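S.K.: sequence isn't available, so here's the structure alone:
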C-alpha cells in the first residue's frame, strides 16, 4: 500500500493538491496522511502571570488544527468515495519542514504531494517558501509540487524527464518515475537540453546507457533540445507542445532544480510552469559514484 503525505494549511491551494493526489492514485491502495503543523504564538513581552493565558492560546491552536483536519477528512471522504483509500490526520507542533521530516521517517512515507504556494502565496512566484524548504531539506522522499491553478484532467500518458546526463542515476532514484510510468502506462520523454550543439562526453554516454537500462521495460523517447533563451523556457515550451502533465527532475548539487530553488529566479516568471513537478532527491551512493565516474573520465582524457 502506498503511503502519501499531504501537508495542508487549509488553503485552496493545498486542497487542490489533495484533490490531485486522490485522483492521480484513485486506482491504487493508498493511505493518505493529512498533516497540519502549528507553532506557538510567541509574545515578546510576557510576564510570569501571563503563562496560563499563553497555554490556553496554544491549546486553542491545537484544538483548531485537530478540528479542521477532521472536517477536511470528512469532506474528502464524502466527495471522493474510494474503498482503496484511507485517511489519517496528524496535527503536530513545530515548523512544517521539521514535522514533515520526522513523519516521513516514522511513517515510512513513499511520496509527498503538496501545493506550490501557501495561503499567503504571492502572485508571480513559482514556489512558496515552504515547498522550497521541503524540496531542499527532505532528502529521502520524492515530492510532487502541484501548481495552484492546475486542474486534474486525467492520469498523465506522458512523463517528461529533464536531465543533462552528468549525474550517475541509481535504480532507487529512478524508481518513482518507473513506478508511475508503469502504473499509468505512460511514455517517458527524456529531454536533454544542451547549451550548444556537440557530442556527449564519455561520462554522459555512460550515464545515458544506465538510464536506458533502467527504462528498458518502459516506452521512452529521447529528445535533444538546444537551449535558446533559458533552460526553463525550453522545458516549458516542450511540455506545452506535447501536452505533458508531469515533469520529473532529480535534485542534486548544481542540478537545474537545485539552482531553481536556491537562486532569485524563483521570484520571477522564468519558470512559472503550469504542470505538476516531480522532484526526486539524490541518494548518497549515486553522488559518490558520479564523482568516481567524473574522475575516471578526466583520467581517460589525459
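M.R.: Looks like it arrived, so ask away. Keep in mind that this is a model prediction, so the values were computed, not measured.

S.K.: please count neighbours and contacts with C-alpha atoms only from this point.
M.R.: Noted.

S.K.: and the helices in the chain, which stretches?
M.R.: Remark: helices assigned in the chain by DSSP state H are 12-24, 51-79, 96-106, 129-137, 171-184, 202-214, 231-241, 256-262, 284-300.

S.K.: in CSV: those, plus distance to residue 270 and mean neighbour count.
M.R.: Shown next, in CSV, are the helices of the chain (distance: least, CA to CA, whole Å; neighbours: other CA atoms under 10 Å):
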stretch, distance to residue 270, mean neighbour count
helix 12-24, 21, 20
helix 51-79, 34, 15
helix 96-106, 26, 17
helix 129-137, 16, 18
helix 171-184, 25, 17
helix 202-214, 27, 17
helix 231-241, 7, 17
helix 256-262, 9, 17
helix 284-300, 28, 14
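
S.K.: ok, and here's another one to check against it:
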C-alpha cells in the first residue's frame, strides 16, 4: 500500500500534479491524502467578524478550504473509478512545512507530491520556493511536477549525482520501485564541478549502481568541471529524459546560505518531474 500526500492550493498547477500522480500509480493500491495548508497569518480580524457567529474559529478559518477539498476529492474519485485508490482530505492552518511534517508522521506518508513553477528570484537562497522549503525541512521523499508537464511514462530517468552526493543504496527504495514499475532505463549523470568533497572512484561507483539496480539498464556518464545546469539541460534533450532523480538532506539556515550545492538551481530549472530522495545521514 502506498500512502501518498497530495498537496493542493486549488490551482491548475496542483491539479496537474494530482493527475500526474494518479497516472503514475495506475494499477497500484494507494491511499491518497489531499492536504490544503491555510496560512494562519492570511486571516485578519475582519475575516472572523464576517463569519457566522455560531461557527467556531476552526470553521471560520477552514470552512472554505474544506468545501474545496471535498469537491477536489469527488473529482479525483470520478477519474479513477476502476483503480484501487482511497482518497482522504486534510486541512490545516499552520506553518507550511510543519503541517506537512505532521501529516507525514500521522499517516505514514511514503511520498509527497506537489506542483512547482520554479523560482528564480535572487532572494530564493534565503527564503526559497515552496518546493525547496519542503525539501529542506522534511525527511520524506518528494515528487515535484513542473507546471504544465503532462504525464508520460518515465522510461528514461536521469539520476543526478552532484559533487557532494556519493551513491549509497540507503534511501533508494522509492527509486528502485519506480524503475521496476515503469521498466525504465537509468541515465546516471556524475557531476563534479566546483568543490570536491572527497575523491570518487567512478568505476566502482558505476559498478555499485549497476549491482543495486540489477536487471535495469544503467548508463553512466561523468562530467568533470562542466557547468551542471548546462550539462543537465543538454542531456534532457539528447536522452529524451522524462524524470530526474536526486538525493537531498535537510539544511539549516546557515548551511543554505553558505552551501555551494546546485540543488536550488536544479530544482528551479526543472522542466521534467523531479523525484527527491532522502539521504540516510541527515
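M.R.: Cool, the structure landed. Predicted model, so just to flag it, every value in this text is computed and none were measured.

S.K.: related to what we said a few turns ago, present the helices of the first structure as a markdown table; the columns should include distance to residue 275 of the first structure.
M.R.: Below are those laid out as a markdown table (distance: least, CA to CA, whole Å):
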| stretch | distance to residue 275 of the first structure |
| --- | --- |
| helix 12-24 | 11 |
| helix 51-79 | 23 |
| helix 96-106 | 23 |
| helix 129-137 | 15 |
| helix 171-184 | 16 |
| helix 202-214 | 24 |
| helix 231-241 | 9 |
| helix 256-262 | 15 |
| helix 284-300 | 28 |
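
S.K.: so for residue 273 of the first structure, which of those sits nearest?
M.R.: Smallest distance to residue 273 of the first structure across the helices of the first structure (CA to CA): 6.5 Å, for helix 231-241.

S.K.: pull up the aligned stretch in the second structure for the closest one.
M.R.: Aligned using TM-score structural alignment, helix 231-241 of the first structure spans residues 228-238 in the second structure.

S.K.: can you name the residues in contact with the matching stretch?
M.R.: The contact list for stretch 228-238 of the second structure, computed with CA atoms under 8 Å, 6 or more residues apart in numbering, reads 158, 191, 193, 223, 241-242, 262, 265-266, 269.

S.K.: right, so of the helices of the first structure, which gets closest to residue 41 of the first structure?
M.R.: Here helix 51-79 is closest among those (CA to CA), at 7.3 Å.

S.K.: could you check the angle helix 12-24 makes with that closest one?
M.R.: 40 degrees (axes from the mean of the first three to the mean of the last three CA atoms, to 10 degrees).

S.K.: run the chain-centre distance for helix 51-79 of the first structure.
M.R.: 26 Å (CA atoms, centre = their mean, to the nearest Å).

S.K.: and it, what does it pack against?
M.R.: strand 30-38, strand 85-93 (3 or more CA pairs under 8 Å, 6 or more residues apart in numbering; DSSP states H and E).

S.K.: burial measure for the residue lying closest to residue 73 of the first structure once chain neighbours are set aside, as a count.
M.R.: Nearest non-adjacent residue to residue 73 of the first structure, counting by CA to CA, 6 or more residues apart in numbering: residue 87, 6.7 Å away. Neighbours of residue 87 of the first structure under the rule other CA atoms under 10 Å: 16.

S.K.: picking that back up, compared with the first structure, how much does the match of helix 231-241 of the first structure deviate?
M.R.: Here the mean offset of stretch 228-238 of the second structure against the first structure after fitting is 1.2 Å, by mean CA distance after the TM-score superposition for the first structure.

S.K.: now do that stretch: distance to the chain's middle.
M.R.: 20 Å.

S.K.: ok, stretch 25-33 of the first structure next?
M.R.: For stretch 25-33 of the first structure, the separation from the chain centroid amounts to 17 Å (computed by CA atoms, centre = their mean).

S.K.: who touches it?
M.R.: In contact with stretch 25-33 of the first structure (CA under 8 Å, 6+ apart) are residues 1-7, 82, 84-90.

S.K.: do that again at 7 Å, thanks
M.R.: Identification of contacts with stretch 25-33 of the first structure by CA atoms under 7 Å, 6 or more residues apart in numbering yields 1-6, 84-90.
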